[in-house]
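Enquirer: Requesting a structural model of the entry that follows:
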Amino acid sequence: MSGRVLSTDQAKSAIQQVQSIINGGLADQIARLDSQGKVLSDPNVWDGPLAQQFRDQIWPETKSALDKAKTELDQLREQLQKIAQNIMAAGGA
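Expert: Down below sits the predicted model:
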């Protein structure tokens, strides 16, 4: 492992942009998708062969992917905080 420490304005900017994307609504959009998927999964709202396929196969797979994405975004948010602190500590403030 190298002893090199580099902190550029580009690194700081990239961290800020990723944080902005996550905090600026990506997690909210995932929650909104989840909410609408639940609506479509209700047979009192939508029923029939395609609706049944949606409820039984499409939505559960999609819901699982959305849950995983949200978990990974939360982990990324935590890592970005650590990275930002490291950049500042390296003299990139």
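
Enquirer: CA atoms for contacts and neighbours, from now on please.
Expert: Noted.

Enquirer: Can you point out the buried residues in stretch 31-47?
Expert: Using 16 or more other Cα atoms under 10 Å as the test for burial, stretch 31-47 gives 34, 37, 40-41.

Enquirer: and if you look at stretch 6-17?
Expert: 7, 12, 15.

Enquirer: Proceed likewise with the subsequent sequence, for comparison:
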Amino acid sequence: MSGRVLSSEQAKTAITQLQNIINGGLTDQINALNTQGQTLSQPDVWDGPLAETFRSSTWPETKAALDKAKQELEELRDQLQKISQNIMSAGGGA
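Expert: The predicted structure is shown next:
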């Protein structure tokens, strides 16, 4: 493991951009997708052969992927502050 520590302006910009994307509504968009998928999954809203396929396989698989993505984004958001502090410390900005 190298003893080198580097903190570039590009690193600081990247962490800020990550924070802005996550905090700027990406998780809200995932929630909106989940809401609309749940709506389409209701037989009294949409029914028929394609709707049955959607309810039985398409939506459950998609919802699982969205839930996993949301969980990972929340974990990343929790780590972003620590990452930001580490970048600032490495650059002498702490």
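
Enquirer: Of the buried residues of stretch 31-47 of structure 1, which is the nearest to L73 of structure 1?
Expert: Nearest to L73 of structure 1 among the buried residues of stretch 31-47 of structure 1: D34, at 15.4 Å, using Cα to Cα.

Enquirer: Quick check: the gap between the equivalent of Q10 of structure 1 over in structure 2 and T16 of structure 2.
Expert: With TM-score structural alignment as the criterion, Q10 of structure 1 lines up with Q10 in structure 2. From Q10 of structure 2 across to T16 of structure 2, the span is 10 Å (Cα to Cα, to the nearest Å).

Enquirer: all helices in structure 2, in order from the N-terminus.
Expert: Ranges of helices in structure 2, per DSSP state H, are 9-21, 27-40, 49-53, 59-90.

Enquirer: Can you name the residues that contact the most centrally placed residue in structure 2?
Expert: Note on structure 2: the residue nearest the mean C-alpha position is L73, at 3.4 Å, using Cα atoms, centre = their mean. L73 of structure 2 makes contact with 22, 27 under the criterion Cα atoms under 8 Å, 6 or more residues apart in numbering.

Enquirer: In structure 1, what sits opposite it in the alignment?
Expert: So L73 of structure 2 corresponds to L73, using TM-score structural alignment.
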